[in-house]
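**Q** Compute the structure for the input listed below.
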Amino acid sequence: MQDAAFDAVAIGASAGGVTALQTVISALPRGFRAAVLIVQHLDPRHKSLLADLLGRHAQMTVKEAD
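**A** Reported below is the predicted structural model:
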């Protein structure tokens, strides 16, 4: 099996960083060729809505990792 290389952008944010994340995601053009990995610190007792919130602003598919 041959290793496949790909570009990725990693972003970290606290629970208060949703607006900043929406700004960054909405600025990425359609066809952006790198994977965007976002890690956000949240209270583990609450379900994350981040993928839904960012998906409204993105020109790419947004998914929460399994």
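**Q** From now on I want contacts and neighbour counts done on CA atoms only, so please keep to that.
**A** Fine.
**Q** Give me the neighbour count for K63.
**A** The burial metric for K63, expressed as a neighbour count using other Cα atoms under 10 Å, is 12.
**Q** Now do the same for it: helix, strand or coil?
**A** Remark: K63 carries the secondary structure label coil [criterion: DSSP: H, G, I helix; E, B strand; the rest coil].
**Q** ok, now how distant is the closest residue to it other than its chain neighbours from A27?
**A** By the measure of Cα to Cα, 6 or more residues apart in numbering, the closest residue to K63 outside its immediate chain neighbours is A51, 5.8 Å from it. Here the criterion is Cα to Cα, to the nearest Å. By it, A51 lies 16 Å from A27.
**Q** Of these two, give the one with the bigger neighbour count.
**A** Between A51 and A27, A51 has the larger neighbour count (other Cα under 10 Å), namely 15 against 12.
**Q** this one as well, want them side by side:
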Amino acid sequence: MNDGSEGSRDPRPPFVPVCAIGASAGGVAALQTLFRLIPDDLDLAYVVILHLSPDYPSALSEIISACTRMPVLQVEDGPT
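**A** Below is the predicted model of the structure:
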């Protein structure tokens, strides 16, 4: 009898819990403290939404990268 479990794969991607964090431009110091204290092995994805001026380049990814061993990627608004 074949129950279908042998050789079958679940086509769904793995579940990754997400923690969303919002802050204003003045929240960078709080983000630094937070990412220094968060263990990097919690198997969570963190999404940080921060109001930034479109007139100036941002170093936020470098700032957060200096506070954690987790990989940090910056996504920018713009044409796709």
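**Q** re the thing from before, the residue nearest to K63 of structure 1 maps to what in structure 2?
**A** A51 of structure 1 maps onto S61 in structure 2 when the alignment is built from TM-score structural alignment.
**Q** give me the element that match is part of.
**A** Assigned by DSSP states H and E, S61 of structure 2 belongs to helix 60-65.
**Q** So in structure 1, which helix runs the longest?
**A** In structure 1, with assignment by DSSP state H, the single longest helix is helix 18-27.
**Q** now the helix or strand following that one: which residue numbers in structure 2?
**A** For helix 18-27 of structure 1, the succeeding helix or strand toward the C-terminus, using DSSP H and E, is strand 35-40. Counterpart in structure 2 of strand 35-40 of structure 1, with TM-score structural alignment as the criterion, is residues 45-50.
**Q** post-alignment, that stretch versus structure 1, mean distance?
**A** Mean deviation of stretch 45-50 of structure 2 relative to structure 1 after superposition (mean Cα distance after the TM-score superposition for structure 1): 0.3 Å.
**Q** follow-up on the earlier one: distance of the match of A51 of structure 1 from V47 of structure 2?
**A** Here S61 of structure 2 is placed at a distance of 12 Å from V47 of structure 2 (Cα to Cα).
**Q** rewinding a little: can you list the helices and strands that the helix holding S61 of structure 2 packs against?
**A** Judged by 3 or more Cα pairs under 8 Å, 6 or more residues apart in numbering; DSSP states H and E, helix 60-65 of structure 2 is in contact with helix 28-37.
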